[in-house]
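Participant: When you get a sec, could you give me coordinates for this:
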Amino acid sequence: MACIIIEPVAGNMGCIPPKNGFLQQLRALCDAHNILLVFDEVMTGFRLAQGGAQELYNVKADIVCFGKVIGGGLPVGAFAARNEIMNHLAPVYQAGTLSGNPLAMAAGLEMLQQLNNDLEVYNRLKDKTDYLHKGIKGVLEANGIVHQINQVGSMISLHFTTEEVVDFKSAGAGDNPQFKKFFHGMLAEGVYLAPSAYETCFLCNALSYRDLGATIAACEAIL
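Facilitator: As a prediction, this is how the structure comes out:
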């Protein structure tokens, strides 16, 4: 086996955090069998921490893929790897039609500089997401609505199901008609959520506690 490619925190079936020790065991397994460990940090990179999920879970991959946040809102993709891996790449001609696009590079560089100058933003984002999590959970529980909320840092997802959501199968067991009803109800109240139960919501620093309070109030209004 050449490599194992994995999202350290899954984001396309809702937010699915890794089980305790899973990434560490995976790292050890790859080391034992000389297998490359590749992290898809397109969602988690620079979002969960300055060092992404690798920093959050203290597990280093051999190769890491980035996107989204690294572009500051513009389309940018990148990958990084250990020196001995990148040294195999350097002698080979690498090019793309829009590689190094000046506008995207400027936006991405500014984003990374902003993060470097304000690392406390990650704590603020987590605090805001915790606040939203607690508020939505309280409203749903008060109305007797069965649900699960998954959260890692500023990533959060809501599932209408009785069972813990830990993988694609359990995510698929959720009540999608209920989620659809919830989505359209929130939209009518002026809150635009990700339209699928399989999507993860990402909080940004521009959201104020007033905005989050209004979101919680909207949830209460539609139930």
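Participant: make it CA atoms for all contacts and neighbour counts henceforth
Facilitator: OK.
Participant: where do the strands sit along the chain?
Facilitator: With DSSP state E as the criterion, the chain has strands at 3-6, 36-40, 63-66, 78-81, 148-152, 155-159, 201-202.
Participant: which of those strands sits most buried?
Facilitator: Ranked by mean neighbour count, the strands of the chain are led by strand 155-159 with a mean of 24 (mean count of other C-alpha atoms under 10 Å).
Participant: how close does residue 159 sit to residue 146?
Facilitator: For residue 159, the distance to residue 146 (C-alpha to C-alpha, to the nearest Å) stands at 9 Å.
Participant: Same question for stretch 68-77: list its buried residues.
Facilitator: By 16 or more other C-alpha atoms under 10 Å, the buried positions in stretch 68-77 come out as 68, 69, 70, 71, 72, 74, 75, 76.
Participant: As JSON lines, those with distance to residue 153 would be great.
Facilitator: Converted to JSON lines, the buried residues of stretch 68-77 look like this (distance: C-alpha to C-alpha, whole Å):
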{"residue": "68", "distance to residue 153": "16"}
{"residue": "69", "distance to residue 153": "15"}
{"residue": "70", "distance to residue 153": "17"}
{"residue": "71", "distance to residue 153": "20"}
{"residue": "72", "distance to residue 153": "19"}
{"residue": "74", "distance to residue 153": "23"}
{"residue": "75", "distance to residue 153": "23"}
{"residue": "76", "distance to residue 153": "23"}
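Participant: Now the second one, please; I'll put the structures next to each other:
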Amino acid sequence: IPPASGFLEGLRQLCDETGILLIFDEVMSGFRLAAGGVQERLGIHADIVCFGKVIGGGLPVGAFAARNEIMDYLAPVGPVYQAGTLSGNPLAMAAGLAMLIELSENPEIFNSIDKKTEYLHEGMEKVLKANGVKHTINRVGSMISVHFSEDPVTDFASSAEAARSGKFNTFFHRMLENGIYIAPSAFETWFISDALSYEDLDKTIAVVEKITKDFD
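Facilitator: Model prediction:
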């Protein structure tokens, strides 16, 4: 669900006015929407940022980052204790470093997956409209989701309302039966990989067209 225009800017302003730290959860968007995540893509900077297994090349790890004056509150420099069972796991760190080096040396990957996601978006939009299927497609960069409602999906409530019909479950299983494995929940985003070819995307669009001809 993309943030409404002005929402994040409003949070930044409110936090600045009240002296509150702004925290961004970039577990899904970090190093995916851009090298700098949502902050870079939308031009809004948080005080603390949380990351998930993306920084471990897909292996189990989590991290948070902040400005020096904030991080200096953590032990051993500062008084705040922080530790974790998998902190600094050598395998995850090696995989994460390799991934970050790959992205650093090949920054065109972000533009490539953006274009592929846009291609998929436009293709699905075309066939769903042609088949008369009520739908809304949300997309930010290489993150995309399909909702079977003609009303905008802008928050959890509208997302739940769009899923109420159960059509996404039918869509998921029909896609799976035709060789396309998407996220099984209507509340999950799809992540487009640069490993997918345009031929793969064409096949996906063709399957969407096929399985939604009698959808409504």
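Participant: Quick check: TM-score for this pair?
Facilitator: Superposed pair, TM-score by TM-score structural alignment, normalised by the length of structure 2: 0.93. Supporting alignment: 208 aligned residues with a C-alpha RMSD of 1.1 Å.
Participant: before we move on, the earlier item: which stretch among the strands of structure 1 comes nearest residue 185 of structure 1?
Facilitator: Closest approach to residue 185 of structure 1 among those is made by strand 155-159 (14.6 Å; C-alpha to C-alpha).
Participant: circling back: out of the buried residues of stretch 68-77 of structure 1, which is nearest to residue 195 of structure 1?
Facilitator: Comparing those against residue 195 of structure 1 with C-alpha to C-alpha places residue 68 closest, at 18.9 Å.
Participant: neighbours of residue 116 of structure 2, just the number please.
Facilitator: By the measure other C-alpha atoms under 10 Å, the count of residues near residue 116 of structure 2 is 20.
Participant: do the same with residue 83 of structure 2
Facilitator: The tally of other residues near residue 83 of structure 2 (other C-alpha under 10 Å) stands at 8.
Participant: ok, residue 147 of structure 2 touching residue 128?
Facilitator: No. Residue 147 of structure 2 lies out of contact with residue 128 (C-alpha atoms under 8 Å); the separation is 11.3 Å.
Participant: What does residue 132 of structure 2 correspond to in structure 1?
Facilitator: Structural alignment (TM-score structural alignment) places residue 132 of structure 2 against residue 144 in structure 1.
Participant: what range in structure 1 matches stretch 105-123 of structure 2?
Facilitator: With TM-score structural alignment as the criterion, stretch 105-123 of structure 2 aligns to 117-135.
Participant: Pull out the buried residues from the matching stretch.
Facilitator: Across stretch 117-135 of structure 1, burial judged by 16+ other C-alpha under 10 Å covers 121, 122, 125, 126, 128, 129, 130, 131, 132, 133, 135.
Participant: Excluding residues flanking it in the chain, which one is nearest residue 146 of structure 2?
Facilitator: Spatially, and ignoring its direct neighbours in sequence, residue 146 of structure 2 is nearest to residue 137 (4.7 Å; C-alpha to C-alpha, 6 or more residues apart in numbering).
Participant: Report the contact partners of the one you found.
Facilitator: Residues counted as contacts of residue 137 of structure 2 (C-alpha atoms under 8 Å, 6 or more residues apart in numbering) are 121, 125, 144, 145, 146, 147.
Participant: sorry, back to before: mind checking the strands of structure 1 for the one nearest to residue 223 of structure 1?
Facilitator: Taking these one by one with C-alpha to C-alpha, strand 155-159 is closest: 15.0 Å.
Participant: To what extent does the closest one diverge from structure 2 after superposition?
Facilitator: Superposing on structure 2 and averaging over aligned pairs (mean C-alpha distance after the TM-score superposition for structure 1), strand 155-159 of structure 1 comes out at 0.2 Å.
Participant: which bit of structure 2 covers that strand?
Facilitator: Taking TM-score structural alignment, strand 155-159 of structure 1 hits residues 143-147 over in structure 2.
Participant: Quick check: neighbours shared by residue 147 and residue 128 of structure 2?
Facilitator: Shared contacts of residue 147 of structure 2 and residue 128 (C-alpha under 8 Å, 6+ apart): residue 135.
Participant: how about the helices in structure 1?
Facilitator: 22-32, 52-57, 83-89, 102-117, 121-142, 168-172, 176-188, 209-222 (DSSP state H).
Participant: Any chance of the contacts of residue 137 of structure 2 in JSON lines with distance to residue 179 of structure 2 as columns?
Facilitator: Compiled in JSON lines, the contacts of residue 137 of structure 2 are given as follows (distance: C-alpha to C-alpha, whole Å):
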{"residue": "121", "distance to residue 179 of structure 2": "19"}
{"residue": "125", "distance to residue 179 of structure 2": "20"}
{"residue": "144", "distance to residue 179 of structure 2": "19"}
{"residue": "145", "distance to residue 179 of structure 2": "19"}
{"residue": "146", "distance to residue 179 of structure 2": "18"}
{"residue": "147", "distance to residue 179 of structure 2": "20"}
